[in-house]
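Colleague: Quick one, what's the 3D model for this:
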Amino acid sequence: MRHADVRGTRIRVHETGDPEAPPVVLLHGIGRSLEDWSLQHALLDGDYRVISLDMPGFGLSQRLPAPTSLPVLADGVWATLDVLGTGPVHLMGNSLGGAVAMTMLASAPGRVSTLTLVNSAGFGKEVTAALRLLAVPFVGRQMLRRIDRVTAPRVERTLFADRALVTPERVAMAIKIARQPDFLPVYLEIAKALGGFRGVGAAWRSQLLESVAPHVKPTMIMWGERDMILPCAHLEAARAAFPHAQSHMFARTGHMPQIERPEEFAELVRPVLARVSV
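Modeller: So this is what the prediction gives:
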């Protein structure tokens, strides 16, 4: 675990495996951190250079100067990978991280070897009420300021079908992240850029899917059937957008299959990664 200097911004990075092996890049969701991918490092780094990072303004990374948007986040991740010295990468994104991964593919298709989308944003209007409320003036700001030992466990419980995964460590990390100076403005910026009280915006979704359609890569799309954030019905729209992709629905699983079903997750993505020699 270290911080990389990316255009004068400190970006937190976790890197394991052989530096000469094909790189796998893991992207987290809104308001989250690289800890959401920690279990996959040990499952994949025997054959790959596994890189997870706190995207700019999230986790323990500093924000970039521009208002936070999908292109800004995608550019920040590419800039981080430039500092780390990677060639083409296998991209995996959970939730917001999936939308960022698709934006990265659209902006630099030659740098992407495979794409794995996990309960990804971008495939439907429906989203948890908590994220829709962030668009209400003053309400969202107050909600984000009140992430503490009472509210943080409630938020964590919405992410998992297995409540045992709401551990003291995860709650403590959520509170630590919420206390970072960039957390509140960055969260509100990206939430408002992507949607409002009525749900996830349609315009950016259509534009993004149109922009990635010409760039066919080996693709895996996964969803947890008990996702309370982005409903599993979105998987059908994802399959339609990526007709060439493989897909999988995890039974009795919430918003983060990479945590709730770590071994099964790794077994499913390995054949996709193996289809391309980076």
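Colleague: When you work out contacts or count neighbours from here on, use the C-alpha atoms and nothing else.
Modeller: Noted.
Colleague: Surely R12 is within a helix?
Modeller: No: read with DSSP: H, G, I helix; E, B strand; the rest coil, R12 is strand and lies in no helix.
Colleague: What is the burial count for G110?
Modeller: Neighbour count of G110, defined by other Cα atoms under 10 Å: 12.
Colleague: Is it in contact with P88, as I believe?
Modeller: Yes: counting by Cα atoms under 8 Å, P88 is a contact partner of G110 at 7.1 Å.
Colleague: Show me whatever sits in contact with both of the two.
Modeller: Common contacts of G110 and P88 (Cα atoms under 8 Å, 6 or more residues apart in numbering): none found.
Colleague: Which strand or helix spans the residue nearest the centre of the chain?
Modeller: In the chain, the C-alpha nearest the mean C-alpha coordinate belongs to G97, at 2.3 Å (Cα atoms, centre = their mean). Assessed by DSSP states H and E, G97 sits inside helix 96-107.
Colleague: again with F265
Modeller: helix 262-274.
Colleague: Pull the residues that contact that helix.
Modeller: Here helix 262-274 makes contact (Cα under 8 Å, 6+ apart) with L39, Q40, L43, L44, H90, T114, T116, P218, T219, M220, P257, Q258.
Colleague: hang on, isn't the residue nearest to the centre of the chain packed against G31?
Modeller: No: with contact defined as Cα under 8 Å, G97 does not count as touching G31 (10.6 Å).
Colleague: Can you say which helix or strand has the closest residue in space to A241 that isn't next to it in sequence in it?
Modeller: Closest residue to A241 apart from its sequence neighbours, by Cα to Cα, 6 or more residues apart in numbering: L209 at 6.8 Å. Using DSSP H and E, L209 sits within helix 202-212.
Colleague: between that helix and helix 96-107, how big is the angle?
Modeller: Counting by axes from the mean of the first three to the mean of the last three Cα atoms, to 10 degrees, helix 202-212 lies at 50 degrees to helix 96-107.
Colleague: run this one through as well so I can compare:
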Amino acid sequence: MTTHMKGTSRRGYLDLPHGQVHYREAGRSGAPALVVLHQSPLSSATYEPVMELLAGHGIQVVALDTPGFGMSDATPGQWSMSEYAASVWQAVDALGLGTVHLLGQHTGALIAAEAALSGRERVSGLIFQGIPLYTDEERAEKAETYAPSYTTDADGGHLKVIWDRIRGLYPTISADSASRQVAEYLSVGPNYGVAYPAVFRYQVDPAALAGIPTLLLHGTEDVLDRMNDVVTAAFPHAPLVTIPGGTDFVAEEQPEVFAAAVAEHVPVHARVHGDGRRRRRTRWHGPLADRSARRAGRGRRGAMSRLPEPFERSCPRPASPRVSAGPSVRPRAGSGSRPVRSPSPRRSTLVQPPAGGRLLPSG
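Modeller: Now for the predicted structure:
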């Protein structure tokens, strides 16, 4: 059984004020940097299958285990969203990175949003892989009921409780993926919902994020796909890219398609906004002390195809339509126009390319 808790990416630990933070990294030092923030209560292992593929697109990708999750040390108490965001910048500094792109999923998307507000000058762009924009009523209800703790049973009955929760949330994922998630839940402990109080107290301010290049990217079966109309109205200039059939774990289910979609966004905006400078590392422990001696398996800068530009114009139909196997793109309104609120928007599709090929737009 392959659960990719270990994988092939380089792994290490950073010494931060609250304790150690575990991370995974792939790609060439000095390439456009992407920092990935996972959903709760899971870990960076979610992104292990896509790490080297992102590196192959010329991206230096770092996936962090949020403090208290995966193999990172627990926080000393109940943290706020601003404290989780502060730990991201501490990790970025410890890694010696300058300007970065942030990709966050669910809880990680909220952390990314808050990190962008507190360190805007260091953010070249954002990718939200499902961002929860709950109403006040939803936040209050979820704060009361969403993630009840479990009791460790001598007969292992709590393992079934965890398994049933995972299967209830994601009924179509593979047994391997569900098995890995059981291990991730166990790594946090009975109070696996430790980050959710911060999530349900936090309100995103989309207007404050205006001007930061933003991509909305997730699978069509993601549990937050239902929020598309709300999210696209909140971020009217962010293109929406959905990957057909992908669940919350589309990065491991369709890693090539996911990596290609990310690669359409990150290097382009890194070239525009990145300053190319690297900061001096603070104290840390890991396998990156001698990068030049370990280049086996490193990514190379490959040819990149761009999302249809400008985003406010619909993608043209090709002369010979192809069967869609890649992500669909919802162009957003242009500057000065009203958000698109149609409940049945026209979506254009990027057809998954053959090896070495380009993404092609279709209707």
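Colleague: TM-score for this pair?
Modeller: Remark: TM-score between the superposed chains equals 0.80 [TM-score structural alignment, normalised by the length of the first structure]; 257 aligned residues with a Cα RMSD of 2.9 Å.
Colleague: coming back round to it: what's next to the helix holding G97 of the first structure, contact-wise?
Modeller: Contacts with helix 96-107 of the first structure, where a contact means Cα under 8 Å, 6+ apart, come from 27-30, 70-71, 73-75, 78, 91-93, 111-112, 115-122, 208, 211-212, 215.
Colleague: Name the SS class of P65 of the first structure, please.
Modeller: P65 of the first structure is classified as coil under three-state DSSP.
Colleague: excluding its backbone neighbours, what's nearest the counterpart of it in the second structure?
Modeller: Counting by TM-score structural alignment, P65 of the first structure lines up with P76 in the second structure. The shortest distance from P76 of the second structure to any non-neighbouring residue, by Cα to Cα, 6+ apart, is to H18 (6.9 Å).
Colleague: roughly how far apart are the one you found and M51 of the second structure?
Modeller: As defined by Cα to Cα, to the nearest Å, H18 of the second structure lies at a distance of 27 Å from M51 of the second structure.
Colleague: what about the counterpart of Q142 of the first structure in the second structure, neighbour count?
Modeller: The alignment partner of Q142 of the first structure in the second structure, by TM-score structural alignment, is Y150. For Y150 of the second structure, the count of nearby residues is 15 (other Cα under 10 Å).
Colleague: Check S43 of the second structure too.
Modeller: Neighbourhood size, S43 of the second structure [other Cα under 10 Å]: 30.
Colleague: That one and L186 touch, don't they?
Modeller: No: assessed by Cα under 8 Å, S43 of the second structure is found out of contact with L186, at 11.6 Å.
Colleague: residue boundaries of the strands in the first structure?
Modeller: For the first structure, the strands defined by DSSP state E occupy 2-6, 9-16, 23-27, 49-53, 89-94, 112-118, 195-196, 199-200, 219-224, 246-250.
Colleague: Is it possible to get CSV of those strands that adds mean neighbour count?
Modeller: Formatted as CSV, the strands of the first structure follow (neighbours: other Cα atoms under 10 Å):
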stretch, mean neighbour count
strand 2-6, 16
strand 9-16, 20
strand 23-27, 26
strand 49-53, 25
strand 89-94, 26
strand 112-118, 26
strand 195-196, 18
strand 199-200, 22
strand 219-224, 25
strand 246-250, 17
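Colleague: Distance-wise, check the aligned partner of the residue nearest to the centre of the first structure in the second structure relative to A175 of the second structure.
Modeller: Superposed on the second structure with TM-score structural alignment, G97 of the first structure falls opposite G108. The gap separating G108 of the second structure from A175 of the second structure is 24 Å, by Cα to Cα.
Colleague: Kindly report the same for A198 of the second structure.
Modeller: According to Cα to Cα, A198 of the second structure stands 30 Å off from A175 of the second structure.
Colleague: Those two: which has the busier surroundings?
Modeller: A198 (21 against 14).
Colleague: In three-state terms, label V329 of the second structure for me.
Modeller: Following three-state DSSP, the label given to V329 of the second structure is strand.
Colleague: Can you give me every residue that contacts it?
Modeller: By Cα under 8 Å, 6+ apart, V329 of the second structure lies in contact with P239, L240, V241, T242, R347, S348, T349, L350.
Colleague: Try it again at 6 Å.
Modeller: For V329 of the second structure, the contacting residues are L240, V241, R347, S348, T349, by Cα atoms under 6 Å, 6 or more residues apart in numbering.
Colleague: And the longest helix along the first structure, what's buried?
Modeller: In the first structure, ranked by residue count with DSSP state H as the criterion, the top helix is helix 70-84. Going by neighbour count (16 or more other Cα atoms under 10 Å), the buried part of helix 70-84 of the first structure is L70, V72, L73, A74, D75, G76, V77, W78, T80, L81, L84.
Colleague: Ok, stretch 226-239 of the second structure next?
Modeller: For stretch 226-239 of the second structure, by 16+ other Cα under 10 Å, it's N228, D229, V231, T232, A233, A234, F235, P236, H237, A238, P239.
Colleague: Nearest to V194 of the second structure among those?
Modeller: V231 (25.1 Å; Cα to Cα).
Colleague: Aligned to the closest one, what sits in the first structure?
Modeller: Matched by TM-score structural alignment, V231 of the second structure corresponds to A238 in the first structure.
Colleague: quick revisit: adding distance to A152 of the first structure, write the strands of the first structure out as CSV.
Modeller: Below are the strands of the first structure laid out as CSV (distance: least, Cα to Cα, whole Å):
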stretch, distance to A152 of the first structure
strand 2-6, 26
strand 9-16, 22
strand 23-27, 21
strand 49-53, 22
strand 89-94, 20
strand 112-118, 23
strand 195-196, 22
strand 199-200, 23
strand 219-224, 22
strand 246-250, 25
